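Asks: After the sequence you'll find the predicted model.
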Amino acid sequence: MAIKDAVLAQLAVRFEVLLPHLNERQRRLALATEARLLGHGGVRAVARIAGASESTVRRGVFELEAGGELLAEGRIRRPGGGRKTATELDPGLLPALLGLVEPDERGDPMSPLRWTTKSLRRLAAELTRRGHRVSPVTVGRLLRENGFSLQANAKTLEGDQHPDRDAQFHYINDQVKVFQAAGEPVISVDAKKKEMPGQLPNTGREWRPKGEPVRVEDHSFFTGPKGETAIPYGVYDLAADTGWVSVGVDHNTSAFAVATIRRWWQARGQLDYPAATRLLITADAGGSNSYRYRGWKAELAALAADTGMAITVCHFPPGTSKWNKIEHRLFSHITMNWRGRPLTSHEVIVNAIASTTTRSGLRVRAELDTRSYPLGVAISKARMKALPLEPYKARGSWNYTLHPAPLITTEPSPPGSGPTSAVQGRRKVLDMLDDPGLTGMSATELDDVTARPAPAQEAERERRCFQQRGGPRRKAAADHGKPLFTGRDRILLTLLYLRQVCPQRVLAEMLEVTDRVISPVITETRRLLDGHKVKVEPTTLLFTDPDQLIGFLDTGVLPARSRTSLPEELCDPALTGMSRTDLQELIERLAPRQAAFVEGRRHTQRGRPRQPGTRGGVFAQKITDPERVLATVLFHRRVCTGEVLAELFRVNRSTIGNAFRDVRPLLDADGFHLPPAPFKHHTAESLLASIAATKQPS
């Protein structure tokens, strides 16, 4: 019997209203119910009207006829239905996955994932390689089910902490409270990251018309060494909530750091604290204000003498500079203020810093410092000892006070408070060294020698500057970046060295520069003098100490020679255990081999021949090759300690140690062996007294 069209139409209306609100099982049972009510042909009719398959409707009919227990609320299938999980199909999948991603990285140590990014795709590929076929989606689901998630690195490890870290923090806090309670100024100082002016990208974003971003260079290294440098050094007043920033253009030296503090005091500090008698500076442990730098303390001493204030400095322990107040009360706001904006020039940098404000009332003043602060300037030991420096009993290297006493120095060139006076002091030393008794020529002859290589000197300087800049000059030459020594000064220093008046160390100490400044000057100038056929004859003078040289210039008295007869005395058979003839034969046999062995080893280390002026060049060795053999023989017999031999030969302990290391293998190769001495001397006086006792007649 055919089903009437009116019944089918009513059925279609019911399905349209009801089926969208039913789940899979409910829809199947509802369709099966209607099909049973329609009788023969009901399955096909219901399937056609509902848009379902006849098998789905027929399966629902079978479920109704079979009856059975009702499913739990919320379930549409009986337990155990559906496809099995990946871990059920492959029990070894999850352990293999955890072995790849857990921190201890268990499993195959040669896995490529040990050294690469552990993305879902790479993890799935590695698991498939190991025989566990799995998709990246399944890997992600398994990781989330086992408590894994995407995480970035957490900056929580501070490394090894200094044992006095907490004690220093408490001390700084107490000092700040004491100074602020007394109305004395307390400042925090540090240097901000160097910036390179130009159309370069700067992190951050700012509001601009849509589609009109600021155009900057794709890669900042295009600027390279041609670019100028901006060095912001800041001073933050903790009580007034004000900042001062000097933007330098030369080098971040201790002189630049103290010059910034000086400018802050002259412009703001003395106005805000007219009755101040003390100043507290908190600074980190490194950089231009490092607690190790003599220049930092010498410049602060000059500032204390000029201002009449006692300057107390408290350094934060190494690795804790982020706790310095200036970092998060001044520098962080400056960075936020110029975010997303290219720092095209020094003027832009200064204006961006000066416009930095906060809702709490921060005010900042910035100025451009175009003065020169050359590298290589040093402070002599004598001047350092003369500073009015008072280290505190607790952690004196971090906490100290520089009193406003006048600077007392034993040097002929007392440095002043700034770069200008330092140059003047260095000029006095150079004028003092320009003595015919040292140079071996009159002032006219020295001027003539200076004029001959002058064009080549200037050309060499331009070549060196061209190489450092990476290109030609972008502006005319000026006083900025002026070298420490003029062309005539370089000739003078080289002549003194080639005439063997004194070593480079003495020149560096007297001029208060580092060895890295003196050595290139002499090397370059010596090459120019050789090219112009300038002959330099050595002198009989030799000064190993600045005081000896100054004393000779003042009095004309030469220093007494020492260690002339010492090797002969140490050759005593009572010490060496062998006759003088046998000792001389041993020295003649081993000394050339020792020198060749040392030269071969150092040639391998250098990878090239020696430069002029080194071993066997301008100055004699501190200890000769025969003396090295003699010292090793004495040490082999245990006549005395290495410290005693170093004192007797007037060299340091490492030089004697190197002699032992070079000669001892040669003695062993020759089968040299002597019984130990009956007594071992631990002082030089005891050894010399024993030699004198053997010479006395019985």
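Replies: Arrived safely.
Asks: contacts, neighbours, all on C-alpha from now
Replies: Will do.
Asks: Next, find the distance separating Arg563 from Ile353.
Replies: For Arg563, the distance to Ile353 equals 63 Å [C-alpha to C-alpha, to the nearest Å].
Asks: Structure two is appended below for comparative analysis:
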Amino acid sequence: MVETRDMLAAKFEVIFPHLDERQRRLLMGAEARVLGHGGIRAVARAAGVREATVSLGVDELDGGAQPLGRVRRAGGGRRRAVEVDPELRPALLALVEPDERGDPVSPLRWTTKSTRKLAAVLTGQGHRVSADTVADLLREEGFSLQANAKTIEGKQHPDRDAQFRYINEQVKVHQATTDPVISVDTKKKELVGQFANAGQQWRPQGEPAATLTHDFPGDSLGKAVPYGIYDLAADTGWVNVGTDHDTAAFAVESIRRWWNTAGRIDYPQARRLLITADAGGSNSYRTRAWKAELAALAVQTGLEITVCHFPPGTSKWNKVEHRLFSHITLNWRGRPLTSHEVIVQSIAATTTRTGLRVHAELDTNTYDTGVRISDRQHEALPVIRHDWHPDWNYTLRPEAYEQVNSAPDPFDKPSPDRAWLHHPTLTGLPAPEWDALIATLMTLHDQQRETSLHTRRGHRPRLTAPGTGRRPILTLADRLLAAILHHRLALPQVTIAALFRVRPETINRHLREIRQLLQQAGHTIRPNPHRLATLNDLNDLATAQGITTPPEIKMAC
């Protein structure tokens, strides 16, 4: 059809100058009848006229009109819409100009500005115009269909470029001594199953890979969490495909597997390891667990591990993103990731003409979330913070360090630093009554929590076992102590929040929950004659009753 249209255009260009208007219509109508279905559109495009003009020529041929007829004088015919309505063009431009310059009360300000909608609005304003005419006017004014352009990077850290230079210097120093330099990050998590995957691949015509119409997690066979390690010097990738959570422990375990499998073989004389990572995720510079896990890895491997983080918002400059992950995405484009084996094999088969080779393994271990590193444990880590941006750049020495017990506090017991508040003089509850009340509240709390979670899940079944998840900041016993301090001793919520080292909003929420549980348990906290207002009052009361308060409480007073 394109070839036919081109031939017609060449014919019309030669003949039309010798014909009058009616003769041109009749010629176009004859050509359209010869072409059959679709001929009117093809002839109209070849001649550069409206389809209605060609259709009129066909009708004249079919109607048997007289061969001779009136020829319109020069300059005849309908005038263009913009000539009839001089205000049409400015009205259209007011609608399509960028928002900051356009009409602020335009009904199209928050909708898609299609030619049909533009024509409808202009007609409503008194300008009779069609969608095709709107399109022609927009093209004359230099408008075209435009997509969004990702060019705005947002707020930039003032030390961004300096940090880039510092990372580059560290890379050169380590590579000069043949010590390994790796770039690490977690690739986008993938649902495992018959789900659509972006991209195309060659297949027999008419036989696309069938996938599910919706990507519901409940229809998946699990998830895949690829954590990548890219060796800058060797141009090799190592990907640990997890099936659980993306935690700091998982990230460091991936690095550990890379070192045990490939790193120590490729770098037998290595004494140092440089890791470049972005600023967030499981390898965030703010995550204490990341540093604690790296400290353990340093001791196990004997390597001095240096970490340099890219500034916030610049993760795309991390080498692993565009030298490893981008090629993996291209390699499995258009292919449903139907199993973990498909994912692992697709990653391992990724290569480039420049020599990239990738190794991939499946990691079926489970990794707990909500792991907290205490202040004492964090201070005990053998960390050397660099002079330049010590939050982004630090080194973990391969030295043994104090192992502080970081096991979660029992939920039915007060935290160790708040055990002194458990004294019967302050609670008004002897030990047997306290234990009985806590046991009752534990049962009611579990029921309350499960009901709340069930509602938040949209009444769908839970995917994780009860009792898993993030460790609470305050145990149930801590919350009961806070309620007793507030309702029995009238200690203000702000003071309790300072005592428990949490936000006042947290105390307020827990007091509300504890009141509900106490009502269900049929227990009432009776006010005490002692009314406290400050931590100093609490310290004086405890001292008078022979209760030893922690040093930090005395210092706060």
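Replies: Here it is on my side, so go on. Everything numeric in this text was worked out from a predicted model, so none of it was measured.
Asks: follow-up on the earlier one: neighbour-wise, which of Arg563 and Ile353 of structure 1 wins?
Replies: More crowded of Arg563 of structure 1 and Ile353, by other C-alpha atoms under 10 Å: Ile353, with 28 against 10.
Asks: which residues sit in contact with that one?
Replies: Contact analysis of Ile353 of structure 1 by C-alpha atoms under 8 Å, 6 or more residues apart in numbering lists 245, 334, 337-338, 364-366.
Asks: so the counterpart of it in structure 2 is in which element?
Replies: For Ile353 of structure 1, the aligned residue in structure 2 is Ile347 (criterion: TM-score structural alignment). Using DSSP states H and E, Ile347 of structure 2 maps to helix 340-348.
Asks: What of Arg78 of structure 1?
Replies: Applying DSSP H and E as the criterion places Arg78 of structure 1 outside every helix and strand.
Asks: next one: the one 3 residues further on
Replies: Here Gly81 of structure 1 sits in a region with no helix or strand, counting by DSSP H and E.
Asks: same check, this time on Gln168 of structure 1
Replies: When elements are assigned from DSSP H and E, Gln168 of structure 1 belongs to helix 165-181.
Asks: Tell me the residues of structure 2 aligned with that helix.
Replies: Aligning helix 165-181 of structure 1 against structure 2 (TM-score structural alignment) gives residues 160-176.
Asks: That stretch vs structure 1, average distance?
Replies: By mean C-alpha distance after the TM-score superposition for structure 1, the fitted stretch 160-176 of structure 2 averages 1.8 Å away from its aligned residues in structure 1.
Asks: what about the strands in the stretch 301-450 of structure 2?
Replies: Counting by DSSP state E, counting those that start in this stretch, the segments of the stretch 301-450 of structure 2 that form strands are 304-309, 357-363, 383-385, 393-396.
Asks: Let's have those strands in JSON lines, adding distance to Val105 of structure 2.
Replies: Shown next, in JSON lines, are those (distance: least, C-alpha to C-alpha, whole Å):
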{"stretch": "strand 304-309", "distance to Val105 of structure 2": "47"}
{"stretch": "strand 357-363", "distance to Val105 of structure 2": "56"}
{"stretch": "strand 383-385", "distance to Val105 of structure 2": "56"}
{"stretch": "strand 393-396", "distance to Val105 of structure 2": "52"}
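Asks: Indicate which one of the ones you listed is closest to Glu169 of structure 2.
Replies: Closest to Glu169 of structure 2 of these, according to C-alpha to C-alpha: strand 304-309, at 10.8 Å.
Asks: burial count for Val101 of structure 1?
Replies: Neighbour count for Val101 of structure 1, taken as other C-alpha under 10 Å: 16.
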